[in-house]
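Novice: sequence-free structure coming up:
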C-alpha cells in the first residue's frame, strides 16, 4: 500500500501480540515507533484499530499507515576545514577525520561534511539537497577517504563504479585476537532482528563480501587490510565480529578488553582505486593514519618489542601503511 504496509498474518504468527507481530515484520521501525503508530490509530487489523496487546490470527490483514516524513532542513554551507586529497573539475576526494558526520542527522544537525562541502563547492546543492555529491558513506567515527562528485555526469559514473564493484575501497582495521592470515568473508547482512539499531549476519540478508589479509600481528590484536567487494551498512564491523575478531574500540559490535587508547572503532578508509569519471584514467589514492590509530599501533609495537616478539614477516611499519 502507498505510504505504509499491508501485512497478511501467516499460520506461524497466529496468536502473536500485535506489537510483536509488527516488530518481526517491520525491523526498520523501532518498538517505540510501532507503539506510537498503534496508539495513534494508524495500525488496523481487518480495518479495526486494536491495542498493542491484541492477538492477531492467521489470515487477518494488518495495515500500517506511515505519516509523511517531515521535510529535511535545508543544508547550510559552513566553511569547515577539509583535508582534500584530490580535486579537479569533476570530483573531490577528502580524508574525513573521525568524529565528523557525513550529513546531518539526530544529534548533529550542523557541522557535518555535507555542510563543509556546500561551502567549498556551492554547485553541489543542485545534485542532491541532502547528500551533495556524496558517492558512498563512512560512519561518523570511521576516518579516511570519501569520494564526492561535482557534476551530475560524474555522480552517475562514480555511482556506476560502486554498483559494478569496480571502485576498490580498502581499509586498515585493528581487530582483537589473531584471525587467519588471509581470507574472504562471504556472509549476508541485514538488520539485526533482536537489536533494530544494529546490523548482523542474517541468512536472508543482502549479499556482503569482504576480502582481507593480516598485515601485522601483536599480542592480542592484529592489523588487517580489508577490501570491500560490496558496500553494506557497517559491513566491516559486522563481518569481523562474525569472524570472531571484532574491531578494537567498536562501541556497538566490539567487546570488552584493551583498546590501546582507541575511543572509537579502529577503522580507517586507507586506499581508494577508481577510474576518473570523465577521462577513465586510473586513480590510486591513500590517506595517512589518523593520530589515534597511529598511537594505538605504536603502543602495540612498543609492547611487542619489549616482550621480544615479532609480527608478520615482511609487514611494513609507518604511518600510512602501518
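Specialist: Arrived safely. None of the values given here were measured: they were computed from a predicted structure.
Novice: hey, let's count contacts and neighbours off CA atoms from now on
Specialist: Noted.
Novice: now the farthest one out in the chain, which residue is it?
Specialist: residue 48 (39.2 Å; Cα atoms, centre = their mean).
Novice: Put this next to the first one:
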C-alpha cells in the first residue's frame, strides 16, 4: 500500500516536507509527474513539473526531474522552503459558540459550513484560526493542531471538545481513541426506507476515483 504523510519537519537544508510517499511493491514504472498527480489533491502536472525543475522533488533523498520513473519501494518526498500552508496558523477574530468551559476543556457548538482545521483550499476562517485568537497556549495534538481532540465535517454542525491543557489533551485523546466516549449523530435522510431502524457497518475510506470524497 502506498503511504502518505505531511509534516512540518525541517531538514539540514532548511526545507519543509509537504508530501511523502512510499511506492507500492507492485508499482509498474511510471513518470513521477504522473504518479504524483494521482496522489496529491488538486495538483496539476504543470505545478509538479515546475517543482521538479526547481529541485523540490526527491526520491531516496536524491533530487529527480519530472521524467524520473518511480520504482517499487521508492521513497518520494516533496520539499519546499516554506511550511505547508495548513500549519501557518493565523489568529482570526471569529466568534465562538461556547456551551461549556472550565479550566481543562471547552465544548464548542460548531456551525455547519465551518471547517475545523486548515487544509488544502481552506487556510483561513477555520475553527482553529478562531481558537488561537481567543485562547493562548492551547496544547498541540499529534498533528500540531492546537486544542483539537476530534473533528466533524465542514457541513456538519455539532459539539466539539477542545483541550485547554496538556493533561486534558492526553486523557481526552485516549478516550476518543479507546472509544470510551459516546457520540450521537442526527441526520435527515430521504428516499424509500425499507426499514424504520437498522445498522450500517463498513469502513469509510478515500474514494478510489475521487480523492475529495469518501466511500464505504
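Specialist: Noted; the coordinates are in hand. In this text, all values refer to a predicted model and were calculated from it rather than measured experimentally.
Novice: Superposing both, give me the TM-score.
Specialist: Remark: TM-score between the superposed chains equals 0.68 [TM-score structural alignment, normalised by the length of structure 2]; 189 aligned residues with a Cα RMSD of 3.7 Å.
Novice: how far away is the residue farthest from the centre of structure 1 from residue 62 of structure 1?
Specialist: 9 Å (Cα to Cα, to the nearest Å).
Novice: got it, and residue 164 of structure 1?
Specialist: 38 Å.
Novice: between these two, who's got more neighbours?
Specialist: For residue 164 of structure 1 versus residue 62, the count of surrounding residues by other Cα atoms under 10 Å is larger for residue 62: 21 against 11.
Novice: in what helix or strand does the more buried one lie?
Specialist: Using DSSP states H and E, residue 62 of structure 1 sits within strand 61-65.
Novice: gap between the helix or strand in which residue 302 of structure 1 is found and the chain center?
Specialist: Element membership for residue 302 of structure 1 (DSSP H and E) is helix 291-307. Distance of helix 291-307 of structure 1 from its chain centroid, counting by Cα atoms, centre = their mean, to the nearest Å, is 27 Å.
Novice: buried set for it?
Specialist: 292-298, 300-301, 304 (16 or more other Cα atoms under 10 Å).
Novice: Aligned counterpart of residue 114 of structure 2 in structure 1, please.
Specialist: Under the alignment (TM-score structural alignment), residue 114 of structure 2 pairs with residue 100 of structure 1.
Novice: Skipping adjacent residues, who's closest to that match in space?
Specialist: Once flanking residues are discounted, residue 100 of structure 1 sits nearest to residue 140: 5.3 Å by Cα to Cα, 6 or more residues apart in numbering.
Novice: which one in structure 2 is aligned with the one you found?
Specialist: By TM-score structural alignment, residue 140 of structure 1 lines up with residue 154.
Novice: So which residues of the stretch 101-250 of structure 1 form strands?
Specialist: 143-149, 168-176, 182-186, 189-191, 199-201, 209-218, 221-228 (DSSP state E, counting those that start in this stretch).
Novice: tell me how far the fifth one is from the chain's mean position?
Specialist: Relative to its chain's centre, strand 199-201 of structure 1 lies at 12 Å (Cα atoms, centre = their mean).
Novice: who does that strand touch, helix- and strand-wise?
Specialist: The contact analysis (3 or more Cα pairs under 8 Å, 6 or more residues apart in numbering; DSSP states H and E) places strand 199-201 of structure 1 against strand 189-191, helix 235-243.
Novice: now swap in the last one and tell me
Specialist: Judged by 3+ Cα pairs under 8 Å, 6+ apart, the packing partners of strand 221-228 of structure 1 are strand 168-176, strand 209-218.
Novice: got it, and the fourth one?
Specialist: Of the remaining helices and strands, those touching strand 189-191 of structure 1 by 3+ Cα pairs under 8 Å, 6+ apart are strand 199-201.
Novice: what angle do the longest helix along structure 2 and strand 158-163 make?
Specialist: Ranked by number of residues, the top helix in structure 2 under DSSP state H is helix 166-178. Taking axes from the mean of the first three to the mean of the last three Cα atoms, to 10 degrees, helix 166-178 of structure 2 and strand 158-163 form an angle of 130 degrees between their directions.
Novice: tell me, helix 166-178 of structure 2 lands on which residues of structure 1?
Specialist: Against structure 1, helix 166-178 of structure 2 falls on residues 152-164 (TM-score structural alignment).
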